[in-house]
Structure formats: structure tokens, C-alpha cells
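Q: Here is my input, please return the structure:
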Amino acid sequence: MHVALWIAAGLLAAVLLVSTSKMVVPRERIAAMGGPAAQWVLDFSPVRLRVIGALELLAAAGLILPAALDVAPVLVPVTATCVAALFAGAATMRLRRGERATIVPDLLYLALAIFVAWGRFGPGQFTG
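A: Alright, predicted model coming up:
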């Protein structure tokens, strides 16, 4: 169980780290490179995109560092719960925009975040 939870948390952290590129790459370039799945960035101001990117960076760190450093490991499931809320919001935004074809990755990441939160709050929690 612990290995599966570490893998899921690592995958989520990697996805979140990659998506922080919105902090430094202009939104027009992201929209042009990402195709239909990336058009949502045009709905947000550059400041809001930087805030979202900063939160994703903190989430990536919160999924890995507390457990790896054994400093407040209870932050891992709390962070996973917040990540689940982030991806639920992303899926909702895609539904509102009528982007049903691009919602699958968001739902997959949502499921991974729920799995990590459930596992670290429950059967795979860190003991210490």
C-alpha cells in the first residue's frame, strides 16, 4: 500500500510541477502550443495564472516533502485533499467550457488525489 501511495503522490507531484510552467510562459504561447486542452488559460489573467502555478508548486512540495523529511507527515493527506479540490475545480471548469473531450486527465488526477488522501488518512498513514 505504501509503495502505491508513494507512486501516486509522485505522479501527482510531477504533474503539478510541469503545470507550474504557466507561471513563466506567456498564456498566449501556452494556448498556442497546447491546442484545445490549453485554451482555458486565456480565461485567466497572468496574475491569476501565477497564483495557480504557485499553489501547484506548493502542492507538489506538500505531497512529497513532509513525508520524505518526516516533518509533519499529516500534511501529505491534507495536501492531497486540496489537490483533489483543485482538480475537481479544473473538471468543473472544463464542463462549463464544453470541453468534455479534455476532462479525462483531470478526472484521473482527481482520482489519484482522492486515493492518496484516503490512503494517507487511513490504511497507509504514516506512523511515528
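Q: from here on, contacts and neighbour counts on C-alpha atoms
A: OK.
Q: buried ones in stretch 112-128?
A: 112-121, 124-126 (16 or more other CA atoms under 10 Å).
Q: Following up with a second sequence; could you model it the same way so I can compare the two?
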Amino acid sequence: MNIALWIAGGLLAVVALGGGITKSFMPKEKLAAARGAEWIAGVGSGFLRTLGVLELLAAAGLVLPAVVGIAPVLVPVTAVCWILLMIGAMVTHGRLGQFNLVALNLIYLALAVFVAWGRFTLAPFSA
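A: Below is the predicted model of the structure:
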């Protein structure tokens, strides 16, 4: 179970890192022109950058606390925060009729539920 939780957390961290880098550093206009990112045109640059920073923090929070052994309880806490972020993403994409992206966000949400549940109950890290 521990290996499966590490894999799920690592996959989510890679997804969060990719999203965080693009939202934090790419120009808003270029991002808004991408397929599936039409929602970006309707938000402010500050909001977009904030989402990017949150995703970068999620990438770190899903892996680093356990790797360095400092406050490893932050791994499942971060997974719960990722769940909330994915609910927001699903609502946003659902309103735009982008149901393929809703399905993708649902997969990410399921992985985060697995990590949160697993690290809180099945295989918690010992501090």
C-alpha cells in the first residue's frame, strides 16, 4: 500500500508542478489561447498566478514533507486541499461544457482522495 500511495502522490505532484509552472510563468494570453483553457480569459492575472502558486505549493506538499521527514502529516492535508481545488476545476470546466476535462479532474480528485485516505488511515507517516 505504501508504494501505491507514493506513486499516486508522485503523479499528483507532477500534475501540480506542470500546472503551477504554466499558470505562474506563462503569459495569460498564451494560456487562454490553449485548448481547454478558455476559462482563463475570464479571470484576472492575479487570480491565475495565485492558482499557479497554490499548485506549486501542492506539488511540494505532496512529496517533500515525507521525503525530508518534517511534518509528514502535511502530505494528506495537501491531498485534501488538492481535492478542493479539483472540485473547483470540475465546476469551472463543467460550466463551459468541457466534460473531458471534468473527467480528467475527477481522476485527479480520486487519486487525491486515495492519498488523503491512505496517509491519514492506512499507511500514515510516522513523525
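Q: Superposing both, give me the TM-score.
A: For this chain pair, the superposition-based TM-score is 0.94 by TM-score structural alignment, normalised by the length of the second structure; 126 aligned residues with a CA RMSD of 1.0 Å.
Q: Adding distance to Arg100 of the first structure, write the buried residues of stretch 112-128 of the first structure out as JSON lines.
A: Formatted as JSON lines, those follow (distance: CA to CA, whole Å):
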{"residue": "Leu112", "distance to Arg100 of the first structure": "20"}
{"residue": "Ala113", "distance to Arg100 of the first structure": "21"}
{"residue": "Ile114", "distance to Arg100 of the first structure": "21"}
{"residue": "Phe115", "distance to Arg100 of the first structure": "23"}
{"residue": "Val116", "distance to Arg100 of the first structure": "25"}
{"residue": "Ala117", "distance to Arg100 of the first structure": "26"}
{"residue": "Trp118", "distance to Arg100 of the first structure": "27"}
{"residue": "Gly119", "distance to Arg100 of the first structure": "29"}
{"residue": "Arg120", "distance to Arg100 of the first structure": "31"}
{"residue": "Phe121", "distance to Arg100 of the first structure": "31"}
{"residue": "Gly124", "distance to Arg100 of the first structure": "34"}
{"residue": "Gln125", "distance to Arg100 of the first structure": "35"}
{"residue": "Phe126", "distance to Arg100 of the first structure": "37"}
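Q: In the residues you listed, find the pair that's most separated.
A: The span of those, defined through CA to CA, is set by Leu112 and Phe126 at 18.1 Å.
Q: quick one on the thing from earlier: which of the buried residues of stretch 112-128 of the first structure lies at the shortest distance from Trp6 of the first structure?
A: Once CA to CA is applied, the member of those that ends up nearest Trp6 of the first structure is Val116, at 8.3 Å.
Q: correct me, but that closest one touches Ile7?
A: No. Judged on CA atoms under 8 Å, Val116 of the first structure makes no contact with Ile7 at a distance of 9.5 Å.
Q: What segments of the first structure are helices?
A: All helices of the first structure, identified by DSSP state H, fall at 2-19, 27-34, 46-68, 75-97, 104-121.
Q: Can I get those in a markdown table including distance to Trp40 of the first structure?
A: Converted to a markdown table, the helices of the first structure look like this (distance: least, CA to CA, whole Å):
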| stretch | distance to Trp40 of the first structure |
| --- | --- |
| helix 2-19 | 13 |
| helix 27-34 | 8 |
| helix 46-68 | 11 |
| helix 75-97 | 8 |
| helix 104-121 | 13 |
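Q: Spit out the contact partners of whatever residue of the second structure lines up with Gly62 of the first structure.
A: Gly62 of the first structure maps onto Gly61 in the second structure, with residues paired by TM-score structural alignment. Applying CA atoms under 8 Å, 6 or more residues apart in numbering to Gly61 of the second structure gives the contacts 74-75, 78.
Q: One more: Leu107 of the first structure?
A: 87-88, 91.
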